[in-house]
Every structure is written in C-alpha cells, then in structure tokens.
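Asks: Everything below, folded, please.
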Amino acid sequence: MRNLWGPSDVADYLGIPVQTLYQWRSRGAGPPGRRVGKHLRFKPDDVETWFDQQPAEVN
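Replies: The predicted structure follows:
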C-alpha cells in the first residue's frame, strides 16, 4: 500500500501552491481528502483519479 500524501505532496504532484489546494477545499473542489486527527491526508490513487477526470483544456 502506498503512503498517504499530505497537502505539500499533493501540491507538488499537481504543480500548484499549497494555498491553492486549501482554497479549492474551501470551495468544495479539488481532490478528495480527509482529516486524520488534525492532519489533512490524501490517498494518491484518489488524487490521480481526480486529476484524470479533469477536462483537458489548454488556454
């Protein structure tokens, strides 16, 4: 089993600032995550699935 990712791991994977990840969560968007105690954690497979489901737009 792969280790869970923290916010900085997800931000690094997506190439975004950690603050953007928190903004997405406050709006109910972004990859699914959950609290483990006071820590926010993400399953890598869930993050990758969420990413693959995003529209492939290039502006």
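
Asks: When you work out contacts or count neighbours from here on, use the C-alpha atoms and nothing else.
Replies: Fine.

Asks: just the helices in the protein please.
Replies: For the chain, the helices defined by DSSP state H cover 7-14, 18-26, 44-52.

Asks: most packed of those?
Replies: Of all the helices of the chain, helix 7-14 has the most neighbours on average by mean count of other C-alpha atoms under 10 Å, namely a mean of 16.

Asks: Now do that helix against helix 44-52, angle only.
Replies: Compare the direction of helix 7-14 with that of helix 44-52 by axes from the mean of the first three to the mean of the last three C-alpha atoms, to 10 degrees and you get 40 degrees.

Asks: Would you do the same for the sequence below? I want to compare the two.
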Amino acid sequence: MSTDRLWTLKELAEFLGVPTQTIYQMNWKGTGPRSYKVGRCRRYDPHDVRQWLEGRSSDTGSKR
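Replies: Just a heads-up that it's a prediction; the model follows:
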C-alpha cells in the first residue's frame, strides 16, 4: 500500500486490521481519522491516519 496517495476506506481498514464496517461506524461517530470527500468517495491521508493513531496510543507508564 502506497503512502504517497490517499487511501480508500478498504485500504484504511486493511492497514488498521479492522472490518470496513468499523471504519463506517468511526466516520458516523466522528471518532476516526480525518477524511476527505472526493466526489462521492471518502479518502484518507496516510499521514493523518498515523497522527490519529499516535494520539490514541496508551501511555503504559501513566496511572489513570
């Protein structure tokens, strides 16, 4: 999967290792990575996806 172009929903799901339905739910809830509407399709910038993942990482050293 190339990182120099926008990913499709299916490519994002494959990258994250989750079902495409999970991506649809994240889009609907507004909890997923930033996406772009291109025509009737939704696309994802790999850089944005990695930033989103970084923001969701758990800090194993902190106690909550």
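
Asks: Mind checking the helices of the first structure for the one nearest to V36 of the first structure?
Replies: helix 7-14 (12.5 Å; C-alpha to C-alpha).

Asks: Look up how far R34 of the first structure lies from the counterpart of N27 of the second structure in the first structure.
Replies: Counting by TM-score structural alignment, N27 of the second structure corresponds to R25 in the first structure. To R34 of the first structure, R25 of the first structure is 10 Å away according to C-alpha to C-alpha, to the nearest Å.

Asks: measure W52 of the second structure to R42 of the second structure for me?
Replies: 17 Å.

Asks: ditto for R5 of the second structure
Replies: The gap separating R5 of the second structure from R42 of the second structure is 13 Å, by C-alpha to C-alpha.

Asks: try D48 of the second structure
Replies: 14 Å.

Asks: Likewise for R50 of the second structure?
Replies: As for R50 of the second structure, its distance to R42 of the second structure is 17 Å (criterion: C-alpha to C-alpha).

Asks: got it, and R34 of the second structure?
Replies: According to C-alpha to C-alpha, R34 of the second structure and R42 of the second structure sit 10 Å apart.
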